[in-house]
Every structure is written in C-alpha cells, then in structure tokens.
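Chemist: Kindly return the folded structure for what I paste below:
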Amino acid sequence: MHTSTKVQPRTFFGQPMALAYLSFTEAWERFSYYGMTSILVLYMSQALLTPGHVEGIVGFTSFRAALESVFGSMTTLALASQIMGLYTGLVYFTPVLGGWVADRWIGRRTAVMLGAVMMSAGHLAMAFDASFLLALFLLITGCGLLKGNISTQVGELYAETDGEGRTRAFAIFSVGINVGAVLGPLLVGLLAQLYGWHAGFGLAGALMLIGLITYIAGFRYLPADRPRATPTVTKAPLDRRQWRIVVALGLVSAITIFQSIGYYQNTNMNLVWINRSVDLDLLGFHVPVAWFNSIDPLASILGVPVLLALWRFQAARGSEPDDLGKIGTGAWLTMLANLLLVTACLISARANVLFPIIYDILLGIGFLYYWPTLLALVSRAAPAKLKATLMGAVFLTLFVSNTIIGWLGGFYEHMTPAGFWAMHAGIAATGGVLAFVLKRPLKRALEIT
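Modeler: Coordinates of the predicted model:
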C-alpha cells in the first residue's frame, strides 16, 4: 500500500518564510543606518564641521548659507544638530515618494533593490570628507525607495482579515530592525573609536551590500508585485468610508509624532549630553558613546516575547489594550524615560552611567508599544490602492519628528540639561493625552471593535 506524505511549507517561527528574508534584509539595512547615525552628530561637531575640515566638503558653503537663511546663524553644535535632524527626517520623508514610485512604475521588488544599491554607495561616500553632501543625498534617496516598500511587503503576506497575524509579523519584523540597531552602534562605534570615523562609515557601507544579497536570495518567497495600472485604466475613486479611514489613519500617525520626538532625541543631543555629562570610564575602559544607541533596540528585542506573551494573556481575559491604547502607552513610557534624565541632571553634574542605560531601556519598550502597532494598523486598515503610499506616509511622521528634533537641539546650549529633557518629557506626554482623548472617535472611524 502506497501512502503519500504532504510536504509542509517551511515557516519562520510559524510565519511565512518571506518574513525571514524581509526581516534580515531590514536588519542589515538598520545595521548600517544606526551604526552611521550613532557617530554622525559627534563626528560633525567634533571633526567634520571644525576649521581645517569643513572647508574640504564640496558645496558646503552654499549648503550652510541655505540652512542659516531658514534657521538663523548657528554654532557648530547647533549646525550639527540641524543637519542630523534634517538627514534623519528626510530618510523618513522619501518613503512617501518611494511607495508612490513603486505603486505606479517600478514595483516594490525593484524599488527595494535600487534603494539598497544607492544606500550602499552613500555609506561608502560617507567615508570621505569631500563627498559628505553626496553621501547624504544617496542615503536619503535610497532609503526612500527601500523603507516604505519593504514594510508593505510584510503586510502583503497576510489576509486583510488577519489583524493578529500582521501585528505579530510586524513585531517579529521589528526584531530584525532592532538586531541591526544593536549591532550597528556597537561595531561601528568601536571601529570609529579605534581606527577613526571613516573606518566606521566604511563598515556600514559594506554591510548594506549584505542586505541587498539577502533580499535577492529570498526572491522566490516574496509576494508578487501587484499589477501596476496603465494609462488606459481609470481607478475608481475612494468612497466616503475609505476617505474616513485615510483621515483617521493620518490622525493616529500624527499623534505618534510627539513620542517620536521624545524617543529619537536619543540619537542626537542625548549622545552629546552623555559625552559631556556622564562618567564613561569603566574598569579602565572608556565606553564609546555610540554604544548607548544599542541599548534601546536591545530592550526592544528582549521585550518582544515578553510583550507578546503579555498581550496573549490579556487577550484571553478580554483586557488586551487596543491599538490606540498601545500607542498611548508608548507615549507615557517615553515621557518617563525623559523624566529620568531630568532626575539625573538634578542629582549631579556628572551622572552615573545607569541613568542613560535605564533611559534607553524605557525608550525601547515604549517603541514596541507604539511603532509596530502603528505599522500593523495602517497595513490592515488602509485602502488597497493606497496601501504602499500610506505605509510610506507613516514614515512622514518621523520626517516631522526628526526635523523638529534637529531644531530643538539648537536650544541645548541655551538651556540647562534638566530643562532640555523636561521639555521632551512634556512633548511625549502630549502624545499620551491625545491618544486618550481621541481614542473613541478614531476607533469608530477605523472600525476597530
């Protein structure tokens, strides 16, 4: 008697195999990005923008004049903060355009690959003073093509009705982000301390190429690109219900701007504060400042299984927070993290190293509450014809947040450190208040039960 055994498809922690390749691609991309950003503001303020170096940057005189025509005259530190804010903001603005280009012309697969190539070239260009502005352009453009589209591919692995599956997938996907975010500052920061700034930037570029190879290796598992419209095809306009959902998603996304300001300042002025005001000597070793940017993503990695278990426990008892509740919780945790730095500043002019460590742990858990939840909500609720564009638009909130962060960094030299971090605690708390006040009308608009 002949019996046949059905071969079960391979899975990745019970999820489609495509999620593994997308997560590892994102991990390598985040490795290079967070590694580079962990040293960027210190590199600019301590080396690149100082006399003897700044003159060698091609086109920088005109670039600085343009910035100061908008933001006014800036010190070296304020200029470094503003460039940092604009750069980190623009790498999240361009996914709006990247999603639009992919939806209408080149498809998501091509967009992700082209973006990875441009980002690799940008990181390598960052290894030289003269090509600094070219490097920023390549990184910003490449990120626009990669970011929104790869997140959209994660959402397309699941049925529209599988909200729980999508939320778990984006939580796993965020682990890939955070693995790269942990390793990037550790290795790039150490390499920069031992061998110089440009060695760190060069490593970031090489590892971005590995991300491209990983993505290509997983091609056979990836969801097929949705057929693109031709000029002869007229898409039906959005109906009233769909427009209501789009507006509601925009409002939810806007709420997260406040906690993002409180969160992402840890890659800008927080590194300057640590460098100036925290005792970094440990057993004869001077801890690289960049290493602190590995703590919050590590907290997010370790927190994923704990939070998933907590949410399953709460769901079984009917008490799991809904999407707006989780986003609000993320805001309150971000507020607490910034209040901790206020306490550190008030206790001593030279803070104990435990304060920034606990600060980053709180930020990492807060991130898990609000950011994967927002991505899953948009992926699930957005009208199909605008899904990639709206996923890109989610990253527009980070453009606004980081641009404001760069501007706020200019106040650091004119405020006490305690006042500076208290301001950020208040900003994060605003997001928590708005999530609470607008919870019911937004749930109705988004048809969340």
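Chemist: CA only for contacts and neighbour counts going forward, please
Modeler: Will do.
Chemist: residues of stretch 423-441 that come out buried?
Modeler: Buried residues in stretch 423-441, counted by 16 or more other Cα atoms under 10 Å: 423-432, 434-435, 439.
Chemist: Closest to Asn270 out of these?
Modeler: Each of those was checked against Asn270 using Cα to Cα; the closest is His424, at 11.3 Å.
Chemist: And that closest one, which helix or strand is it part of?
Modeler: helix 417-437 (DSSP states H and E).
Chemist: so what secondary structure elements neighbour the next helix or strand after that helix?
Modeler: Stepping forward along the backbone from helix 417-437, the first helix or strand reached (DSSP H and E) is helix 439-446. Judged by 3 or more Cα pairs under 8 Å, 6 or more residues apart in numbering; DSSP states H and E, the packing partners of helix 439-446 are helix 240-264, helix 323-347.
Chemist: Now render these as a markdown table, adding distance to Leu49.
Modeler: As requested, the helices and strands packed on helix 439-446 are exported to a markdown table (distance: least, Cα to Cα, whole Å):
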| stretch | distance to Leu49 |
| --- | --- |
| helix 240-264 | 22 |
| helix 323-347 | 28 |
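Chemist: winner for burial among those?
Modeler: Comparing the helices and strands packed on helix 439-446 by mean neighbour count (mean count of other Cα atoms under 10 Å), helix 323-347 ranks first with a mean of 24.
Chemist: starting at the chain centroid, how far to that helix?
Modeler: Distance of helix 323-347 from the chain centroid (Cα atoms, centre = their mean, to the nearest Å) equals 18 Å.
Chemist: ok, back up a step: out of the buried residues of stretch 423-441, who's nearest Thr373?
Modeler: Distance to Thr373 across those (Cα to Cα) is lowest for Ala435, with 13.1 Å.
Chemist: gap between the closest one and Phe395?
Modeler: Separation of Ala435 from Phe395 (Cα to Cα, to the nearest Å): 19 Å.
Chemist: what does Leu139 give?
Modeler: Taking Cα to Cα, one finds Leu139 at 15 Å from Phe395.
Chemist: what's the answer for Ile245, then?
Modeler: The value you get for Ile245 to Phe395, if Cα to Cα is used, is 18 Å.
Chemist: I'd like the structure of this one too, to check against the first:
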Amino acid sequence: MSQNTSDQFFKDSVLGHPAGLFVLFFTEMWERFSYYGMRALLVLFLTSSLAKGGWAWSIEDALALYGTYTMSVYFTPVIGGFLADRYLGYRWAVILGALAMTLGHASMAVETPLFLYIGIGCLIVGNGLFKPNMTSIISNAYESHPEKKDGAYSLYYMGVNAGAFLGIMLCGYIGEKISWSWGFGLAGIFMFFGMLQFYFTQNIFGDIGLKPTLASKQESKEKAAKENLAPNIVRDRIIAVLIFSIFTVFFWAAFEQAGGSMTIFAEKFTQRELFGSSATLFKIADTILTIVPLLIITYVLIKLFSKTFKKYSTGNLILSLSFLIIWGIVLWKVGREFNAVGTEVPATWFGILNSLFIVVFAPVFSKWWESKYNLSGPMKFGLGLTLLGLGFGFLAYGSMGIDTDSVIRVSMFWLIAAYLFHTLGELCISPVGLSYVSKLVPPAWIGIMFGVYYLFIGMGNKLAGSMGGMIETITAQYSLTTFFLIFTIVPIGAGLIMILLSPLMKKLMHGVK
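Modeler: The predicted model follows:
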C-alpha cells in the first residue's frame, strides 16, 4: 500500500480517526449483531422443551454443537485470509462472506434440522471470508501509522460489541418472548444491511483491499524480500505471535462459557422473576441500559454522516434505515415491558452486559493504550487472563450450595460482577491481540496470519463447548462451585505465566510496542 493511499484514508477524521474506520465499525457491528444474536439463542433453543418451541436436546449435546460451531467459525478464516490475499482482495471477501452469513441466518429461521445444519454451514463459510479480512483492511490502512493501531482496534472493538449488545438484547428478547424463528431471522436481516452498507461505501478505502493485481503482488514480494533481509527478526516475531495465540486458547476456553454454561446458570439458578417495585426498577434500568448506548452509537453515526454523506449517500441511507428499524424495535420492546405486570428477565439478557461494559470502557482503554502508562503486550495479556479468572471467582462463590437438583436461585449480582471482570479482561486481550498480530507479522502475510490467530481462538471455543458440557457431570460429582473454580484457577495461572514470560516476549518482539 502506498503512502499516498494511507494519507488519503486519514484525510477525513471522525473522533480522531479516519471516517473509513467507522464504515468498518458499522459493518462489523451488524455482523456481530447477527453472530451474537444467533449465539444467544442457539443453546436455549436446542435445550428448551417442546412445549416452549425448542427441540429438547440435552445440555451436553447442545453445547457440543455450540462448541463445534464456534470453533469452525474461527477455523475457516485461515482459508478466507488466503483467498483474499491471493485472489479476491479483502473487500470482495467481506462482501461474499456477508452474503453467505445472510443466507445462513435465513436458513436457521426455518427451524428444521436440515436447514439448521445448512444455516450453520453458511455461517461458518461466510465468517471465514468476512472476519480476517475486516481486520486486514484496518492493518493495511494504518500501516504508516502504527502508533495509532492499538487505539484504532479498541474503537473497532467498540463497534464489535455495540453489535453484540444490540443482537443479544433484541434477537434474544424476540426469540425467548415471541418466536425462535423471528429471533434467528432478525439476525439475518441486519447482516444483509451490513453487507449493503459496506458495498455502497467501499470506495472510501481508496486502493485498500482491492483484488490483487500483478503490480500489487510484486509490491508484496518486494516487502517480503525486505523482511527477509532480517530472517531472525521475522522468525522471532512469528514465535511471539504463536505464544500470544496459545494463551488466547486459555482465555477463550473460559470466556466463551458466556454462550453455554453461564447461560445455563442464568436460566436454571438465577432469580429472574421480578414483581412490584423490583420489576419497575429493573424495567427502568433496562430502558436506560438500552437507550443510552444506542444514543451513543447514533451520535457516532451522525458524526460519520457529517463527513461522508455527500460522497456515499446510498450507503449512508441504508445505514440510516437500519438504525430507524432498530429504534422502532427498541421502543416497541420498552413499551411492551412497561405494559406487562411484573417481568421475567430473559436468560439471554445477561449477555448484553459484556457488550455494554465494552461500549463504556473501550474508549477508556483506548486512551490508556495511547498514554505514557501503556503496558506491554505480554503484561496486557497477563492482566486480562487474571481479570477473567477473578470474574469466575464471583460465580464460584455465588453458586455455593447449589447441586443438580437444587431449587436455589441466587442473586443476579454474581453474573453481573462476573461479566464486568470478564469484559475488563477481554479489553486487555482481544483488540490488543489483533493489533499485535498486525504489527508483528510481515505485510505480505497479514491475511493468512490473522487466519492462524483465529485458528487458535477456534480451539479455545471448542474447548469452551466441551468443558461447558461437563457442567452437569461436575456439579453432580462435586458441586457447581467446583465447576466454576476450574475457570477461576486456570486463567489466573496462565496470566501469571504470561507476566513471567514478559522479558522473553519483549526480546522476541524486537522493539514492537
């Protein structure tokens, strides 16, 4: 990528970053809306009774499918990154991936076993094309501004979690309260909007992400040749990426309990039925938690419009329409809840806390990573794993005395505290990991190495499903506290090891900060 292309990308600024970053922000937001909206429903739908419209699967079988699905969506980015690097270009990979995911969500809305597996297959393929290449576009755009990458990825990650917040809240609510089909279908509608918004606004990226040409391939070879002038440095940095990747397995194996065992804990063992003043207070709090983040995201949308509407009116109009629909659904949901007597908090509701905390804390962490108090990459990873373990400590303590036959239902506080600490840990690892891959890997290998990084995340997701499926067995033999203690001790231990490895990691990174 030429210096001029990078400078052009940085010409129009929104909130201190290029307007193009926020095009990616909203595209990724709708993709995550669809992914997390579906993920929030999948296990509950499969394990719910036939009377409730579910399929009455066992928890073990449901979490096995969940783990395989969440693993696979991180395995296919290796292929998607390769295809984009060599043939498609990042932009067309994103567009085709979004189209495949739209078809996948539509298939799941049919609610038959055949279409369930067809839908999951489309989602896996689509995600493989979409996920690594969105981050590759950012990496290329910020190639001449590496000092701003951590902040850029943190803001991008805010978009990721804004989508997750809205998807879990709306798809989860509609799926549990109205219809599973409508919940799954809503995820596909907004994936389609995200694809159209990206397609009609893609020229904002200049030459970034276009199909490879002979000239661009030659440029990549020249860059690779320059890197090969110092093969020991390249080797050491790749080793550093692989070490970071190994530790992400420990993180995601625990963190992804959110879509499995933590959802089961919310459904079976958390007091969610509220009446009288408690119900009223929750409805008020839920309304504030819903409206305020949406107002913040709408403000970002308006700032983007001020810079891009004249040049990219079609893409912006599509984005406007999607937000009008979101506001309509949100206001309908709020009105419906206030007209009801009492309330039962949906089990999926707790999943929005992670996204809410991300939206609140991502700007703070972004500023922290750009300040003189910035931590090294290994220290961020160590801190993130430790915070994750502490979050499970709240669940281990809150679940004391609960067994498989227990009718005890505990306070929502334990889940809220767990999600807070998990979120703080996530901010230290997930966006930072993406940033460090982009800084440590030679430019010619960016797409495929993002795919390799996601491969390790996929391993963590599969472990999450396998380990989460043991919740009933471990609870029956020992206790629910024992189950959550495993996820307390292992991440904290891994975090301490990473902190001890910090001096070695700095040497392997050869000056990359």
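Chemist: Give me the TM-score for this pair.
Modeler: TM-score of the superposed chains, computed with TM-score structural alignment, normalised by the length of the first structure, equals 0.88; 416 aligned residues with a Cα RMSD of 2.3 Å.
Chemist: before we move on, the earlier item: nearest to Glu413 of the first structure, out of the helices and strands packed on helix 439-446 of the first structure?
Modeler: helix 323-347 (14.7 Å).
Chemist: how big's the offset between whichever helix or strand comes after the closest one and the second structure?
Modeler: The helix or strand immediately downstream of helix 323-347 of the first structure is helix 354-381, counting by DSSP H and E. Following superposition, helix 354-381 of the first structure is found to deviate from the second structure by 0.9 Å on average (mean Cα distance after the TM-score superposition for the first structure).
Chemist: how about helix 354-381 of the first structure, aligned to which bit of the second structure?
Modeler: Counting by TM-score structural alignment, helix 354-381 of the first structure falls onto residues 413-440 of the second structure.
Chemist: mind listing what's buried in that stretch?
Modeler: Under 16+ other Cα under 10 Å, the buried positions of stretch 413-440 of the second structure are 414-440.
Chemist: Aligned to Ala27 of the first structure, what sits in the second structure?
Modeler: The equivalent of Ala27 of the first structure in the second structure is Met29 (alignment by TM-score structural alignment).
Chemist: Relative to the whole chain's centre, how far out is the match of helix 354-381 of the first structure?
Modeler: 10 Å.
Chemist: Quick one: list the elements packing against the longest helix along the first structure.
Modeler: Taking DSSP state H as the criterion, the first structure has its longest helix at helix 163-195. When contacts are defined as 3+ Cα pairs under 8 Å, 6+ apart, helix 163-195 of the first structure packs onto helix 17-43, helix 132-155, helix 197-217, helix 295-316, helix 354-381.
Chemist: right, and these - which one's nearest Gly163 of the first structure?
Modeler: Using Cα to Cα, those put helix 354-381 closest to Gly163 of the first structure, at 6.3 Å.
Chemist: the inter-axis angle of the closest one versus helix 439-446?
Modeler: Here helix 354-381 of the first structure runs at an angle of 40 degrees relative to helix 439-446 (axes from the mean of the first three to the mean of the last three Cα atoms, to 10 degrees).
Chemist: Touching the following helix or strand past helix 354-381 of the first structure from outside, list them.
Modeler: Sequence-wise, the next helix or strand downstream of helix 354-381 of the first structure (DSSP H and E) is helix 387-394. For helix 387-394 of the first structure, the external contacting residues (Cα atoms under 8 Å, 6 or more residues apart in numbering) are 93-100, 103, 147-149, 151-152, 253, 375, 378-379, 382.
Chemist: one step back: looking at Leu139 and Phe395 of the first structure, which has the bigger crowd around it?
Modeler: Leu139 (27 against 24; other Cα atoms under 10 Å).
Chemist: Can you tell me how far whatever residue of the second structure lines up with that one is from Ile291 of the second structure?
Modeler: Aligned by TM-score structural alignment, Leu139 of the first structure pairs with Leu123 of the second structure. As judged by Cα to Cα, Leu123 of the second structure and Ile291 of the second structure stand 30 Å apart.
Chemist: can you tell me which residue in the first structure aligns to Thr343 of the second structure?
Modeler: Aligned by TM-score structural alignment, Thr343 of the second structure pairs with Phe285 of the first structure.
Chemist: What of Gln202 of the second structure?
Modeler: Using TM-score structural alignment, Gln202 of the second structure pairs with Phe219 in the first structure.
Chemist: can you pull the contacts of the counterpart of Leu396 of the first structure in the second structure?
Modeler: Correspondence of Leu396 of the first structure to the second structure, assessed by TM-score structural alignment: Leu455. By Cα under 8 Å, 6+ apart, the residues touching Leu455 of the second structure are Tyr74, Phe75, Thr76, Pro77, Val78.
Chemist: Okay, and Leu455 of the second structure sits in which element?
Modeler: Secondary structure from DSSP H and E places Leu455 of the second structure in helix 446-468.
Chemist: Return the set of buried residues in that helix.
Modeler: 446-468.
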